[in-house]
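Visitor: no sequence on this one, just coordinates:
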């Protein structure tokens, strides 16, 4: 049994699921697991924070299915990136003030934890505080993204480098994330896992007898793809789930826009789709998406072709690439996906295997970079 704490800008109760949710759920099977969600404020809500629906459940402990204890920290303000060098001292001061404001319950959780998972992003600024409050805790850094790529504040990046050697284990889901680390001495390579059980039930089709494709999420969402695709394939319905404001301008008889929905509710759309789409924008998009895109893995799990930009292809079978903004290549990729007759499978470990490797990396030769 263990006592684990996760610190993240995600909330364990959110409808949208990221890798940190699956790791936390697996840890909950092994012992006490707590989830401290940071960075929710009036400012973040104004910017479309996906946790806004949980705001009335903030600043108190809530135990959810699986026994995970959740605490969403909501404040009137939170620090953010100030892009001008002249404002750097103010940015640093605001982050320092925010760190001193950690509520009593999460402070106690930090002191009691045997292992603290710090997810890349804003949570990285708390590494020194964790080490000070609990010198014996094992700190694991979950490198979900490169701090430069996601536009983190200079203060977060500076403190991450300064306190990097306080981190015991750095878990990289892609070797392409290694250049963003100060060094690789404590880094291990553990790709994302997958829960194969989600594909076992037979779900009812949500497509009303028509061929449909599905896109889930809002990350780097490219509306231009759907303007081309919906016109080129009028007999296919394009279901867009949880893209939010990014999809607001899309209008066509065969484009169906859905609000964000629970992860489990998206599964019928995946199972019965003619193909899935990962419509990433080409804006210096990081190469590590080849390895870290959960939606692409889920398409493979359900055995459906995936249409995605060429930069997300990698060497994974069942992916059909196009050049963003190029109508001809978009049309070609969709047609090739529709024409595919080869069986699509994924060779991915379960999330239990991911957690085993994070907890005991010396027992697994495959984690070495």
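Guide: Sure, I can see it. Source: prediction; values computed, not measured.
Visitor: switch to C-alpha atoms for all contacts and neighbour counts from now on
Guide: Will do.
Visitor: name the residues that touch stretch 247-265?
Guide: For stretch 247-265, contacts defined as Cα atoms under 8 Å, 6 or more residues apart in numbering pick out 15-17, 217, 221, 223, 226-227, 230, 234-244.
Visitor: the strands in the stretch 101-250 of the chain, which residues?
Guide: Ranges of strands in the stretch 101-250 of the chain, per DSSP state E, counting those that start in this stretch, are 115-119, 138-142, 169-172, 187-189, 211-216, 236-241.
Visitor: and the second one, what does it pack against?
Guide: With contacts defined as 3 or more Cα pairs under 8 Å, 6 or more residues apart in numbering; DSSP states H and E, strand 138-142 has these neighbours: strand 115-119, strand 169-172.
Visitor: same question for the shortest one.
Guide: When contacts are defined as 3+ Cα pairs under 8 Å, 6+ apart, strand 187-189 sits against strand 169-172.
Visitor: residue 283: neighbouring residues, count only.
Guide: By other Cα atoms under 10 Å, 7 other residues sit near residue 283.
Visitor: contacts only, for residue 312.
Guide: Residues in contact with residue 312 (Cα under 8 Å, 6+ apart) are 287, 289, 290, 321.
Visitor: now the nearest residue in space to residue 161 that is not next to it in sequence: how far from residue 7?
Guide: Closest residue to residue 161 apart from its sequence neighbours, by Cα to Cα, 6 or more residues apart in numbering: residue 182 at 6.3 Å. Per Cα to Cα, to the nearest Å, residue 182 is found 21 Å from residue 7.
Visitor: so which of these two has more stuff around it?
Guide: Using other Cα under 10 Å as the criterion, residue 182 and residue 7 rank with residue 7 on top: 25 against 12.
Visitor: what helices and strands are in contact with the helix or strand in which the more buried one is found?
Guide: Using DSSP states H and E, residue 7 sits in strand 2-8. Here strand 2-8 touches strand 31-41, helix 104-112, strand 115-119, going by 3+ Cα pairs under 8 Å, 6+ apart.
Visitor: by how many degrees do the shortest one and strand 31-41 diverge?
Guide: This points to strand 115-119. Here the directions of strand 115-119 and strand 31-41 differ by 30 degrees (axes from the mean of the first three to the mean of the last three Cα atoms, to 10 degrees).
Visitor: leaving out sequence neighbours, find the closest residue to residue 77.
Guide: Closest to residue 77 by Cα to Cα, 6+ apart is residue 41, at 5.1 Å.
Visitor: with residue 22 as the reference, measure out to that neighbour.
Guide: 25 Å.
Visitor: what's residue 152 in contact with, if anything?
Guide: Residue 152 neighbours (Cα under 8 Å, 6+ apart): 81, 121, 122.
Visitor: okay, now the last one: neighbour count?
Guide: Spelled out, it's residue 122. Applying other Cα under 10 Å, I find that residue 122 has 23 neighbouring residues.
Visitor: just checking, it touches residue 8?
Guide: Yes - counting by Cα atoms under 8 Å, residue 122 does reach residue 8; the two are 7.4 Å apart.
Visitor: overlap in contacts, the two.
Guide: residue 38.
Visitor: now residue 70: which helix or strand?
Guide: Using DSSP H and E, residue 70 falls in strand 69-75.
Visitor: alongside the first one, take a look at this:
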């Protein structure tokens, strides 16, 4: 492994379950990577949470990328590089508790599968970021490989148990959390998930404001009203069905998912994955945003951490969501999930809301978020690359 020379640009290595530079949907860690690259870091993004096991089922993420991208570094832009890691296995959730327990010793070998080309980048890193995914198991191995002065940040994009990760990941995180230089949470309620010795900081998500500067002409092909739903995480299909059936004159646009159970609805358009710039234009020209989350205590952190709620607010888009997700946002009208009259009333209220008076000044951009993260990790500010 080759350490970085002292006169080289600072280096960041990010371990996430997201793809970079492949035209797939953009989430928080992709924006982090791009912001670090703009700041002057040579940024390397390793996509985890895939393996040969993923080929056994109908893994949607496997279908998003061409096999030619696996296990090699790709240039994805200035100072930005991507690597989709496909080892023989990864710590995938296998369902039943007994199977989870049986699989744990095997999955414990996952860190030993790290490719030499990835280890080489970590050996010269100034910053290593691990997201809430299978990469949690890699901490000890990465810590041994990285320079002693390298800073380690855990980005708790979601609760591991909420998004269905293998239980051994939570146990590993409990053991290692206090050894990170920073544990970043996007919702204040998530701070209690970590031991008191962990250095936890609440740093809200940002948005890529430049994409929203010029809304341009409406991308919608038919007259409105138009409602958009961006993503299906913890999705409440029942309440969404109430909206579809009760507002036949509204065209509903679903992004990042396929809602097969509603395929017969004439007012639903399934767009699948689209470039973020295309989604941004539709958010700006839509009439209503939908955040149809299920209402369970373990997902209430989404009231602060939901990226789509933040994007809706920045676009001043009237939005419907469960009451718990309002979180002081002036653009969100709450409803009671499963209560048809409550859902209908909220949606009608969103259609009538005057968006011109809605405030979005409190929302930061990703460069600000990264600045806060670096300061919290003890790195300080880095000059933006020319």
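Guide: Sure, I can see it. Worth saying up front: this structure is predicted, and the values here are computed from it rather than measured.
Visitor: care to give me the TM-score?
Guide: The TM-score (TM-score structural alignment, normalised by the length of the first structure) is 0.92; 362 aligned residues with a Cα RMSD of 2.0 Å.
Visitor: deepest in the core, which of the helices and strands packed on strand 2-8 of the first structure is it.
Guide: Most buried of those, by mean neighbour count (mean count of other Cα atoms under 10 Å): strand 115-119, with a mean of 25.
Visitor: how close does that one sit to the second structure?
Guide: Here strand 115-119 of the first structure, set against the second structure after superposition, deviates by a mean of 0.4 Å using mean Cα distance after the TM-score superposition for the first structure.
Visitor: centre of the chain to that strand, how far?
Guide: 15 Å (Cα atoms, centre = their mean, to the nearest Å).
Visitor: that strand maps to which residues in the second structure?
Guide: Using TM-score structural alignment, the residues of the second structure aligned to strand 115-119 of the first structure are 127-131.
Visitor: ok, and the most crowded of the contacts of residue 312 of the first structure?
Guide: residue 321 (22 neighbours).
Visitor: residue contacts, the equivalent of the residue nearest to residue 77 of the first structure over in the second structure?
Guide: Matched to the second structure by TM-score structural alignment, residue 41 of the first structure sits across from residue 51. By Cα under 8 Å, 6+ apart, the contact set of residue 51 of the second structure is 85, 86, 87, 88, 89, 90.
Visitor: residue 290 of the second structure against residue 228, yeah?
Guide: Yes - at 6.0 Å, residue 290 of the second structure and residue 228 qualify as touching, with contact defined as Cα under 8 Å.
Visitor: find the residues that touch each one of those two.
Guide: Between them, residue 290 of the second structure and residue 228 share no contacting residue, judged by Cα under 8 Å, 6+ apart.
Visitor: check contacts around residue 273 of the first structure.
Guide: Taking Cα under 8 Å, 6+ apart, one finds 211, 212, 213, 214, 304 in contact with residue 273 of the first structure.
Visitor: surely residue 334 of the second structure and residue 328 touch.
Guide: No - using Cα under 8 Å, residue 334 of the second structure is not in contact with residue 328, being 10.9 Å away.
Visitor: please enumerate the shared neighbours of those two.
Guide: In contact with both residue 334 of the second structure and residue 328: no residue, using Cα under 8 Å, 6+ apart.
Visitor: returning to what we had before: run the chain-centre distance for the strand holding residue 70 of the first structure.
Guide: Distance, centroid of strand 69-75 of the first structure to centroid of chain: 19 Å (Cα atoms, centre = their mean).
Visitor: quick check: that strand aligns to which part of the second structure?
Guide: The aligned range for strand 69-75 of the first structure is 81-87, by TM-score structural alignment.
Visitor: how close does the counterpart of residue 210 of the first structure in the second structure sit to residue 260 of the second structure?
Guide: Taking TM-score structural alignment, residue 210 of the first structure has residue 224 as its aligned residue in the second structure. Per Cα to Cα, residue 224 of the second structure is found 23 Å from residue 260 of the second structure.
Visitor: what's the spacing between the counterpart of residue 27 of the first structure in the second structure and residue 282 of the second structure?
Guide: Mapped onto the second structure by TM-score structural alignment, residue 27 of the first structure lines up with residue 36. As for residue 36 of the second structure, its distance to residue 282 of the second structure is 27 Å (criterion: Cα to Cα).
Visitor: which one's more surrounded, those two?
Guide: residue 36 (27 against 20).
Visitor: picking that back up, from the contacts of residue 152 of the first structure, which is closest to residue 295 of the first structure?
Guide: Here the nearest of those to residue 295 of the first structure, counting by Cα to Cα, is residue 121; it sits at 20.6 Å.
Visitor: quick one, what contacts the closest one?
Guide: Taking Cα under 8 Å, 6+ apart as the criterion, residue 121 of the first structure is in contact with 8, 9, 145, 147, 150, 152, 156.
Visitor: where along the stretch 251-386 of the second structure do the helices fall?
Guide: Per DSSP state H, counting those that start in this stretch, the stretch 251-386 of the second structure carries helices over the ranges 276-285, 302-305, 307-314, 340-352, 366-376.
Visitor: which among those is found nearest to residue 121 of the second structure?
Guide: helix 366-376 (19.3 Å).
Visitor: kindly calculate the angle that that closest one makes with strand 127-131.
Guide: 110 degrees.
Visitor: tell me, helix 366-376 of the second structure lands on which residues of the first structure?
Guide: So helix 366-376 of the second structure is aligned with residues 351-361, judged by TM-score structural alignment.
Visitor: what does the matching stretch rub up against?
Guide: Stretch 351-361 of the first structure has contacts (Cα under 8 Å, 6+ apart) with 22-23, 26-27, 169, 171, 188, 190-195, 363-364, 367.
Visitor: if we can go back for a sec, tell me the buried residues in the match of strand 69-75 of the first structure?
Guide: 81, 82, 83, 84, 85, 86, 87 (16 or more other Cα atoms under 10 Å).
Visitor: show me the contacts for the fifth one.
Guide: Which is residue 85 of the second structure. Residue 85 of the second structure neighbours (Cα under 8 Å, 6+ apart): 46, 47, 48, 50, 51, 70, 71, 72.
Visitor: at 6 Å instead, please
Guide: Counting by Cα atoms under 6 Å, 6 or more residues apart in numbering, residue 85 of the second structure touches 47, 48, 70, 71.
Visitor: in the first structure, what residue corresponds to the last one?
Guide: Residue 71 of the second structure maps onto residue 59 in the first structure when the alignment is built from TM-score structural alignment.
Visitor: now do the SS call for its match.
Guide: When classified by DSSP: H, G, I helix; E, B strand; the rest coil, residue 59 of the first structure comes out as coil.
Visitor: just give the nearest non-adjacent residue to it, would you?
Guide: residue 73 (5.2 Å).
Visitor: got it, and residue 330 of the first structure?
Guide: Closest to residue 330 of the first structure by Cα to Cα, 6+ apart is residue 322, at 5.2 Å.
Visitor: lovely, talk soon.
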